[in-house]
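*Asks:* using only what follows, build the 3D model:
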Amino acid sequence: MPIVVGIDVMLARRKMSVGELAERVGITPANLAVLKNGRAKAVRFSTLAALCEVLECQPADLLRWEAEDAAGG
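*Replies:* As a prediction, the model looks like this:
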């Protein structure tokens, strides 16, 4: 999928655990893991907003688009 999730990077920058982020955002660690690992098919704007608020970042810090290469695409 050409959408790359950068939650790991922001967690490292903020020195925060997945469990702490999940608790502060109000989602389960399992659901956060699905999103963090790029397996989510969708994300609610309210969840994205909560992630940005807790991590003090912009949506573009968490999600980016990368073109799929011709061989793998």
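*Asks:* only C-alpha atoms from now on, for both contacts and neighbour counts.
*Replies:* Will do.
*Asks:* can you give me the strands in the chain?
*Replies:* Assigned by DSSP state E, the chain shows strands spanning 3-5, 63-65.
*Asks:* how about this one, so we can line them up?
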Amino acid sequence: MPIVVNIDVMMAKRKLSATEVAEGIGITLANLSVLKNNKAKAVRFSTLEALCKVLDCQPADLLEYIPEKD
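*Replies:* The predicted structure is shown next:
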């Protein structure tokens, strides 16, 4: 998949645990894990906004486009 999720990178930079982030954005650890491990098919803007608020970052810090090679 050409979209890479870098939530774990931002969590490490901010020195926040998965529990702290999940509680801060109001989702379960299981759902945070789905997001972090590139398993989600979609992300709500409200969740993305909450992640940016808790991690003090921009959406581009969390999502990266890497084109697939032919």
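*Asks:* redo the strands of structure 1 as TSV? Include distance to Ala49 of structure 1 and mean neighbour count.
*Replies:* Listed next are those as TSV, based on distance: least, Cα to Cα, whole Å; neighbours: other Cα atoms under 10 Å:
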stretch	distance to Ala49 of structure 1	mean neighbour count
strand 3-5	15	15
strand 63-65	12	13
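*Asks:* output those strands as a markdown table; include the columns distance to Val18 of structure 1.
*Replies:* Converted to a markdown table, the strands of structure 1 look like this (distance: least, Cα to Cα, whole Å):
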| stretch | distance to Val18 of structure 1 |
| --- | --- |
| strand 3-5 | 14 |
| strand 63-65 | 17 |
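*Asks:* can you tell which of the ones you listed is closest to Glu20 of structure 1?
*Replies:* Comparison of these against Glu20 of structure 1 by Cα to Cα identifies strand 3-5 as nearest, at 18.2 Å.
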